[in-house]
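Engineer: Any chance you can model this:
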Amino acid sequence: MSVDSELTRAGLPQAHRIVVKVGSSSLTEGGGSLDVAALRALVEVFAARRRSGGQVVLVSSGAIAAGIAPLGLSSRPRDLATQQAAASVGQGLLMAHYTQAFAQHGLRVAQVLLTAEDVVRRGQYKNAQRALERLLALGVVPIINENDAVATDEIRFGDNDRLAALVSHVVQADALVLLTDVDALYDAPPASPLARRIARVRTARELDEVAVTGRGSGVGTGGMVTKVEAAAIATGAGIPTLVAAASQAGRALDGDDVGTWFDARGRRIRTRRLWLAHAAHTRGRLQLDDGAVRAITHGKRSLLAAGVTGVEGHFEPGDPVDLVAPTGEIVARGLVAYSSEELPERLGRSSHELRELFGDGHNRTVVHRDDLVVVHRRA
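Structural biologist: Sure, this is the predicted structure:
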C-alpha cells in the first residue's frame, strides 16, 4: 500500500508497514516485574502479521519496569539516576525475552535505542533512518526504545508514545498502532456508566469537548493524554493512528471495530522537519525582529544575522533553538549555525558586513531554511 493512499481501519490488515507501540503496563505484572506470558502473546500477534507479508516496527516500553524487580525496588523510581540504572538492567532482560519469543516464530530482532539528540542532528538522523530501513529490508523486526540509560531530563523524547509517532514517520509507515491498558478513548472517564467509546476521530476539533486526563499506570510514564498527543503528531503528518488495548492486539491489527481510530489529517512532510518540531529540546532562544519573523514564516527564507536582536542560552553549532518574535511568541525552531559565543557580535549585521569583519565563510546564515520548521505562523 502506498504511504500516500488513504488508509481506513478496515484496510489495516493490508497495510504493508506499521509501527506498533506497547506500553509498560501491557508488559508488566502488578508488582512491576515483567509479564513474560503477556509479552509472548503479543509477539505471537506480531509474528502472524510478519507471516502474512507485513512489516512491523515495534516501539516497546518496559525497560525500567523490567529492572524494578531485579534491583529490589518496590516501585518505579522517581529520580533520574535510579531510572537509568533500572533501564540498564531491564533493557537487556526485556530484549532477551523478545529475542527468544520471536525466535520461536523463526524471526530475528534488533535492538535500536534512540535519544532525541541522536536524531535531531543531520548525521545521526540519517544514520537512524538508514539503519531502520536496512533492518526491515533484511527481514528483521526492529525493537525501539528511548535510550533511558543515557538520556537526560533536558534531552529526551519524554514518552514512547511520542517516540512511536516520530518513528512512524521516519520509516514511512502506513499506520501507527498504540497498544495500552485502556481499550479506547472515551467521551467521559471510562469508569463512568455514561462513558461511550469514541470509535473514530476525523478531526482534532472533535476532541475539543472531550476531557482527556490522567497518567498511565504506576510503571509507565504515559496515559491517554500522551496517546492523543502522539496521534496528533502522526495524523498531522499523514499517518492514521489506532489506540487500542494490548489484550485486543490481534483484533486491532485485523481491522475489527475496537479501540479509537484517528484519521490522517495532514500531508506527509519532510521527516527531519517533523523530528525538529516534536523531538528536539531546544538549547536556546534567538530573539527576532518583525522583518525576520515575516521572512521565515511567510517568505520561507533562511534566518540571517541582520534579523536577530538577542541570544539566550548556551548552544553549539547544529543545536536546536527556538526563534522568538518581539512579542515573546515562539514562531519557529531551527538548527543554529553558530555557537552562543560567536553569534552575539554578529547580531544585526548584513552578510556584506560579516564578510568584511570576519572574512569569507563567516557570513553564513544563522539558521538555513532546510533546518527550520515553523511552529506558529503569525497573521
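Engineer: Please make it C-alpha for all contacts and neighbour counts, starting now.
Structural biologist: Fine.
Engineer: Output the longest helix belonging to the chain.
Structural biologist: Scanning the chain for the helix with the most residues, using DSSP state H, yields helix 80-103.
Engineer: for that one, packing partners?
Structural biologist: helix 36-51, helix 63-68, strand 109-114 (3 or more CA pairs under 8 Å, 6 or more residues apart in numbering; DSSP states H and E).
Engineer: ok, 7 Å please
Structural biologist: Applying 3 or more CA pairs under 7 Å, 6 or more residues apart in numbering; DSSP states H and E, one finds that helix 80-103 contacts helix 36-51, helix 63-68.
Engineer: which residues sit against the first one?
Structural biologist: What that stands for is helix 36-51. Applying CA atoms under 7 Å, 6 or more residues apart in numbering, the external contacts of helix 36-51 come out as 27, 56, 101-102, 105, 249-250.
Engineer: nearest to Leu73, of these?
Structural biologist: Among the contacts of helix 36-51, Leu27 lies closest to Leu73 (CA to CA), at 17.3 Å.
Engineer: show me the residues around the closest one that make contact.
Structural biologist: Contact analysis of Leu27 by CA under 7 Å, 6+ apart lists 34-35, 38-39, 62.
Engineer: Could you also give me the structure for this next sequence, so I can compare it with the first?
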Amino acid sequence: MTASYDAISPARQAISSARRVVVKIGSSALTSLERGIHSASLDSLADAVEARMRAGSDVVVVSSGAIGAGLAPLGLTRRPKDLATKQAAASVGQLALAHAWGTSFARYGRTVGQVLLSADDFARREHHRNAQRTLERLRSLGAVAVVNENDTVATEEIRFGDNDRLAALVAHLVGADALLLLSDVDGLYDGDPRKGDANLIPEVRSRADLEGVIAGTGGVLGTGGMASKLSAARLAADAGVPVLLAAASAADEALGSGRVGTAFAARPVRLSARKFWVRHAADARGSLRLDAGAVRAVARRSSLLAAGITSIHGRFYGGDVVSLVGPDDDVVARGVVEYDSTELTGMLGRSTHELPDDLRRPVVHADDLVVV
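Structural biologist: From the prediction side, this is the model:
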C-alpha cells in the first residue's frame, strides 16, 4: 500500500530542513557482482547530494560498497565468506569507490575526502575526537567527506557489522540534524512486501509503532538488511537525530521534500556526547551483577554503590565502561566504573561506612550511567 504524505510530520519537517545531514548509501545501490560500481547510479546520488548542499546543508556521505566494488576486478563471482578475501576485495574496492566519488563530485568542482573508520575508532575516546576533528575540518574546507568502514583492517570482533550502524554513529559524531538511510528498500513495512500483503509504515514515533514488525537480514552484496537499518534508525533517533529510511532510487525526494519512505521521530532531548559514547560506542570491558535493590536504584538513575554489587566479571580498570546486569542476567545499564576489577573485588556487598575513606566514591556515578 502507498503511504500518504499530505500532512508532513514534525520529523519530516526536521529532516527536510536539517542543516547538517548524514546520508548512508547501501551496497546494492552502488555495485553489482557482474559490473562492480554503477557509475550512473553513483552520479545520480551525487547529484542529489549536491542539490542538498547547494540548498544550504552540510552533507556527510557514508558509502557502502567497498567489498562489492572489489569483487569484479578480482574476478570473484560471489561475496566472500572468509575474512582475508573480504579484506583483499575491500583494499581494491575502497580505491575504486573513492575514485568514483571523487570523479562524480568533480563535475561540480568539489573535492572528496575519504575517511575510513573502524569500530575501535568510536570505542576509544582519543580516536573518536580525532575522527570528529577530521570530519569538521573537511566540512570547513568545503570538501565532501565520504566515510566507509575500514574493511581492510577490521576483524569480525571489532567491525561495525554493517554501515547502517556506522552511519548512526557518524550522525552523532558530527552533530547531524538528520540521518538518511538509502538502499534498495523504500521503507519499513509491517510484513514482507514481496508477498504483496504488507503495508508501508510512514512514521515511527515510538517503539509501540514497531510492535509485530519482522525485520530480515542482508542481501547478496550487503551485510545489513532491514534488521540493521531498523536498529540503526532507533540508535540515531534515541540520540536525538530524526531518520528517514528510503530507496536510493528516490534520493531526490529523500534529500528534497522528504515525502518518501519511513520517518523515525527523534527523542526530544539529545544524549550528551559522553552518555552516547557510554551507551552505544564504547566496548564494555566487563560486567557487574547487581541485586534487586541496586537495579531499582540504577533505574532511577542513582549512583551505583558497592553494597548493591553481588559479583564482577572480566578484567577492567577505572575509567572503563562496564555493563550492569540484574539478577535475571538482563543488562539494565552501562556506565563508567571508578575502580579496577581487582580493587572492587574486596568491596562487594559492603556499605559505604564500612569502606576506607579512599573507597567511598560510588562505583559508577550517576553522571556516568546510562539506563538501556
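Engineer: still on that earlier bit, same list (the helices and strands packed on helix 80-103 of structure 1) but as TSV, adding distance to Leu80 of structure 1 and mean neighbour count.
Structural biologist: Below are those laid out as TSV (distance: least, CA to CA, whole Å; neighbours: other CA atoms under 10 Å):
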stretch	distance to Leu80 of structure 1	mean neighbour count
helix 36-51	26	18
helix 63-68	11	28
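Engineer: Please name whichever of the ones you listed is nearest to His16 of structure 1.
Structural biologist: Across these, closest to His16 of structure 1 is helix 36-51 (CA to CA), at 9.7 Å.
Engineer: mean deviation of that closest one from structure 2?
Structural biologist: Its matched residues in structure 2 lie on average 1.5 Å from helix 36-51 of structure 1 after superposition (mean CA distance after the TM-score superposition for structure 1).
Engineer: The following helix or strand past that helix packs against which elements?
Structural biologist: Going down the chain from helix 36-51 of structure 1, the next helix or strand is strand 55-60, by DSSP states H and E. If you count contacts as 3+ CA pairs under 7 Å, 6+ apart, strand 55-60 of structure 1 packs onto strand 17-22, strand 141-146.
Engineer: angle of the very next helix or strand once past the last one against strand 141-146?
Structural biologist: Yep, that's strand 141-146 of structure 1 we're talking about. For strand 141-146 of structure 1, the following helix or strand on the C-terminal side (DSSP H and E) is helix 160-170. Orientation of helix 160-170 of structure 1 against strand 141-146 (axes from the mean of the first three to the mean of the last three CA atoms, to 10 degrees) gives an angle of 130 degrees.
Engineer: How about residues contacting helix 160-170 of structure 1?
Structural biologist: 19, 21, 59, 61, 129, 157, 176, 226-227, 230-231, 233-234, 271, 275.
Engineer: Look up the closest residue to Ala145 of structure 2, ignoring the ones flanking it.
Structural biologist: Gly113 (4.9 Å; CA to CA, 6 or more residues apart in numbering).
Engineer: burial of that neighbour, as a residue count?
Structural biologist: Applying other CA atoms under 10 Å, we find 18 residues neighbouring Gly113 of structure 2.
Engineer: And it? What does it align with in structure 1?
Structural biologist: When structure 1 is aligned by TM-score structural alignment, Gly113 of structure 2 is paired with Ala110.
Engineer: Which one of the contacts of helix 36-51 of structure 1 is nearest to Leu335 of structure 1?
Structural biologist: Leu335 of structure 1 has its nearest neighbour among the contacts of helix 36-51 of structure 1 in Val56, at 31.6 Å by CA to CA.
Engineer: That closest one corresponds to which position in structure 2?
Structural biologist: Match for Val56 of structure 1 (TM-score structural alignment): Val59.
Engineer: ditto for Pro70 of structure 1
Structural biologist: So Pro70 of structure 1 corresponds to Pro73, using TM-score structural alignment.
Engineer: Determine the number of other residues adjacent to that match.
Structural biologist: 15.
Engineer: Give me the secondary structure label for it.
Structural biologist: coil (DSSP: H, G, I helix; E, B strand; the rest coil).
Engineer: swap in the one 4 residues further on?
Structural biologist: Each residue gets one of three states, and Thr77 of structure 2 gets coil by three-state DSSP.
Engineer: wait, doesn't it sit right on Leu33?
Structural biologist: Yes. Here Thr77 of structure 2 reaches Leu33: they are 6.2 Å apart, a contact under CA atoms under 7 Å.
Engineer: In the stretch 201-350 of structure 2, what residue spans correspond to helices?
Structural biologist: Ranges of helices in the stretch 201-350 of structure 2, per DSSP state H, counting those that start in this stretch, are 226-238, 251-255, 273-276, 292-299, 341-345.
Engineer: right, so of the ones you listed, which gets closest to Arg125 of structure 2?
Structural biologist: Here helix 273-276 is closest among the helices of the stretch 201-350 of structure 2 (CA to CA), at 9.3 Å.
Engineer: which helices and strands does that closest one pack with?
Structural biologist: Looks like helix 273-276 of structure 2 contacts no helix or strand (3+ CA pairs under 7 Å, 6+ apart).
Engineer: how near is Ile214 of structure 2 to Arg194 of structure 2?
Structural biologist: From Ile214 of structure 2 across to Arg194 of structure 2, the span is 13 Å (CA to CA, to the nearest Å).
Engineer: Kindly apply the preceding question to Phe105 of structure 2 instead.
Structural biologist: 35 Å.
Engineer: more neighbours, the two?
Structural biologist: Phe105 (20 against 7).
Engineer: show me the contacts for the more buried one.
Structural biologist: Phe105 of structure 2 neighbours (CA under 7 Å, 6+ apart): 46, 111.
Engineer: same thing but 6 Å
Structural biologist: Residues near Phe105 of structure 2 by CA atoms under 6 Å, 6 or more residues apart in numbering: none.
Engineer: Please, where are all the strands along the stretch 251-372 of structure 2?
Structural biologist: Along the stretch 251-372 of structure 2, the stretches classed as strands by DSSP state E, counting those that start in this stretch are 262-264, 284-290, 309-313, 321-325, 331-336, 369-371.
Engineer: now those strands as CSV including distance to Asp184 of structure 2 and mean neighbour count?
Structural biologist: Output for those, formatted as CSV (distance: least, CA to CA, whole Å; neighbours: other CA under 10 Å):
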stretch, distance to Asp184 of structure 2, mean neighbour count
strand 262-264, 14, 25
strand 284-290, 33, 21
strand 309-313, 42, 18
strand 321-325, 36, 26
strand 331-336, 34, 22
strand 369-371, 34, 22
